[in-house]
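S.K.: Structural data only, the sequence is not supplied:
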């Protein structure tokens, strides 16, 4: 009997989670010392179910335990919304962050098969707005509150991306302050928008051997050193070696400045420290930055990340990490089955077959051969 035959789809989906490592983290942080019923492992399974089904709230999650299959999977017959709320506020976010990074490590094992050249890593952030009355600790404007999810996304191919590193800060935190935290691998090509513009940091990245491509602000001063030829019938309008900045404040290194047109006909100025690539390659690399916008949009539409189950900073961070864990589990099943199906289709099939034998769910991923 195949091992997947004995599992239901939910069990197969959460199988990549290292529950041994979870147990170690729980012991280190003394998380379940006085727990009798709702253990951290049970909490994790309940919350992942809530992520997949985009459960409205903790009371709805409590009610979902009327399902006998859900009781068996979680190891709990019933739990109150108040108990779930307390656990959500007690769990140390570093435990879920560790599980998230472990899943990222597993995804990386597929990189060599899917990627060529330097890994493409896209950096950006997304602000999650909050109600100021309920989240006073997250105030960043007079009438608004919010947190910011800073993310490094790895671009494997057009159909597969995954979050590799995350930082959660108050919304008032400037993106530039997180750049050095998110840039830590010299064997990669980084892509980020003009919100990260910083001449001094560009010099430091170049001196330290980090490669990047970014968008230059319209009012940035440049001085041409040399003009490269550009291919005809291309979206590249010009390709130059330049100094960036005025005489009072400028970069010490020379950079490559490309003027290109996007798909809507708008002109963009791209800056990079890569001189070994064709101009069209640089343009295409920057165009891939759009995938992180689509990633944030996917998160907000298909996992529970816009409406939070708790009001504390701890509860909010836990829910964000649970959303990232959920996404990574989707990517892992996509990679394991070598499926060409979109993640949304995979999620829909998981919802429909969640308590059915795993093989019935996995059968959907098989490529249909034409006789």
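M.R.: Thanks, I have the structure now. These numbers were taken from a predicted model, which means no experiment stands behind them.
S.K.: going forward, measure contacts and count neighbours with C-alpha atoms only.
M.R.: OK.
S.K.: just the strands in the stretch 251-371 of the chain please.
M.R.: 255-261, 267-272 (DSSP state E, counting those that start in this stretch).
S.K.: So which residues make contact with the last one?
M.R.: Here strand 267-272 makes contact (Cα atoms under 8 Å, 6 or more residues apart in numbering) with 211-218, 255-262, 283, 286.
S.K.: Buried residues in it, which are they?
M.R.: Neighbour-count burial for strand 267-272, with 16 or more other Cα atoms under 10 Å as criterion, is recorded at 268, 269, 270, 271, 272.
S.K.: this is the other structure I want to compare:
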């Protein structure tokens, strides 16, 4: 009797497929990644993106850890790694040398998808973007990442969409890179940049107004203010100052256009905030500045729970590739949490996602199940296939 070989089922996770679903259509629209020689690509852009998302989602601690998983974990071998696997040296060459244009396309378009899914908070305050920089520890061999003697760091300059709770812009420089030049590049017309006092620049305040971009920026208490118009203060308010002023010293660094300054006190600390938003009450201006902390919370969460700064790249190009991979993973998580649980991103849901994927793989979930769950899998797999066409 002839031996009949029964083909092995591909190990799949319905939850992981759902998590990645927003990428399906975008992958067909992304700029094509071409091989630099005559040989076909060892690792396609889809393979590269899958590996980056898998790296951040599963908390790998190094490129070595990731490559080992791609080689030994059956699910990773079948669903993440390119056909035939990938060596650590080849992976390093790929991460440090290609895919940046495609990742930027995915990030920008995935952000637009997320905006259409996520609820909008603070709509009455306008389109708010918190702006800040975050230092990334580098190694001494990363010569481009100048910071201090015997210390290398890079700096990510990020815009964070406060209303939707997601990042929307990212730039990368050496650790000593100036932050102010990126404000105008991060903001679009009509948006309000929310910034700490390190971004105080009277020249930039004028420039932003000329570009129809708005700002709410904390300023130093000792900043010279020439009052143009004093605004009334509500009784019993935490606001003690509200005036249209010319900031700075005349004939030196004074603003050309009047800037509104709101002063308020919280827990014994006095804040002075400059803005061109005259449509808001003084109390609303104070509330907008308080929302700046959303970007600080994002940086903390992003570093701690997605392990985005466990370096798998050394070049500036490669580090940007890694960072975009982390941001894309965060956007996918934001969409997934909203659609599945009607919630914001939380470490609880990240851990639950990882556990669910692991349980599905351990249980050998596949398309041959004849129960209703199996029918749901078939339906979802058909949706994934249709999305690609």
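M.R.: Perfect, I can see it now. For clarity, every value in this text was computed on a predicted model and none was experimentally measured.
S.K.: mind checking which of the strands of the stretch 251-371 of the first structure is nearest residue 43 of the first structure?
M.R.: Checking these against residue 43 of the first structure by Cα to Cα gives strand 267-272 as the closest, at 45.4 Å.
S.K.: so the closest one matches what in the second structure?
M.R.: Mapped onto the second structure using TM-score structural alignment, strand 267-272 of the first structure covers residues 270-275.
S.K.: now swap in stretch 162-172 of the first structure and tell me
M.R.: Counting by TM-score structural alignment, stretch 162-172 of the first structure sits on residues 166-176 of the second structure.
S.K.: tell me which residues in the matching stretch are buried?
M.R.: 166, 167, 168, 169, 170, 171, 172, 173, 174, 175.
S.K.: mind listing which of the residues you listed are in strands?
M.R.: 166, 167, 168, 169, 170, 171, 172, 173, 174 (DSSP state E).
S.K.: what sits against the second one?
M.R.: Meaning residue 167 of the second structure. 111, 158, 159, 160, 161, 327, 331.
S.K.: Quick check: closest non-adjacent residue to the alignment partner in the first structure of the third one.
M.R.: With TM-score structural alignment defining the correspondence, residue 159 of the second structure maps onto residue 152 in the first structure. Taking Cα to Cα, 6 or more residues apart in numbering as the measure, residue 152 of the first structure lies nearest to residue 123, with 4.7 Å between them; neighbours along the chain are not counted.
S.K.: Is the one you found located within a strand, as I assumed?
M.R.: Yes - counting by DSSP: H, G, I helix; E, B strand; the rest coil, residue 123 of the first structure is part of a strand.
S.K.: Trace it over to the second structure, please.
M.R.: So residue 123 of the first structure corresponds to residue 131, using TM-score structural alignment.
S.K.: How about the contacts made by its match?
M.R.: Going by Cα under 8 Å, 6+ apart, residue 131 of the second structure touches 157, 158, 159, 160, 183, 186, 193, 194, 195, 292, 295.
S.K.: tell me, what residue is most central in the first structure?
M.R.: Nearest to the centroid of the C-alpha atoms of the first structure, with distances taken as Cα atoms, centre = their mean, sits residue 163, at 3.1 Å.
S.K.: Quick check: the gap between that residue and residue 9 of the first structure.
M.R.: Using Cα to Cα, to the nearest Å, residue 163 of the first structure is found at 24 Å from residue 9 of the first structure.
S.K.: quick one, helices of the stretch 1-150 of the second structure?
M.R.: 14-20, 23-29, 45-57, 63-72, 74-79, 88-95, 100-117 (DSSP state H, counting those that start in this stretch).
S.K.: now, of those helices, which is deepest in the fold?
M.R.: Mean neighbour count, computed with mean count of other Cα atoms under 10 Å, is highest for helix 45-57 among the helices of the stretch 1-150 of the second structure, reaching a mean of 22.
S.K.: before we move on, back to that, need the ones in strands among the buried residues of stretch 166-176 of the second structure in a markdown table with distance to residue 342 of the second structure, can you?
M.R.: Converted to a markdown table, these look like this (distance: Cα to Cα, whole Å):
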| residue | distance to residue 342 of the second structure |
| --- | --- |
| 166 | 15 |
| 167 | 19 |
| 168 | 21 |
| 169 | 25 |
| 170 | 27 |
| 171 | 30 |
| 172 | 33 |
| 173 | 36 |
| 174 | 38 |
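S.K.: Out of those residues, which is nearest to residue 375 of the second structure?
M.R.: For those, the minimum distance to residue 375 of the second structure (Cα to Cα) is 34.1 Å, reached by residue 166.
S.K.: quick revisit: of the contacts of residue 131 of the second structure, which belong to helices?
M.R.: If you go by DSSP state H, these have 183, 186, 295 in helices.
S.K.: Most neighbours of all those, which one?
M.R.: Per-residue neighbour counts (other Cα atoms under 10 Å) across these peak at residue 295, which has 26 neighbours.
S.K.: And the aligned partner of that one in the first structure, how far from residue 315 of the first structure?
M.R.: Matched to the first structure by TM-score structural alignment, residue 295 of the second structure sits across from residue 292. Distance, residue 292 of the first structure to residue 315 of the first structure, using Cα to Cα: 25 Å.
S.K.: cool, and residue 152 of the first structure?
M.R.: 22 Å.
S.K.: Looking at these two, which is more packed in?
M.R.: Each of residue 152 of the first structure and residue 315 has its neighbours counted (other Cα under 10 Å); residue 152 has more, 24 against 21.
S.K.: ok so, going back, narrow the contacts of strand 267-272 of the first structure to those that are buried.
M.R.: Among the contacts of strand 267-272 of the first structure, those classed as buried by 16+ other Cα under 10 Å are 211-216, 255-261, 283, 286.
S.K.: just to revisit the earlier point, what separates the match of strand 267-272 of the first structure from the chain centre, distance-wise?
M.R.: Distance of stretch 270-275 of the second structure from the chain centroid (Cα atoms, centre = their mean, to the nearest Å) equals 27 Å.
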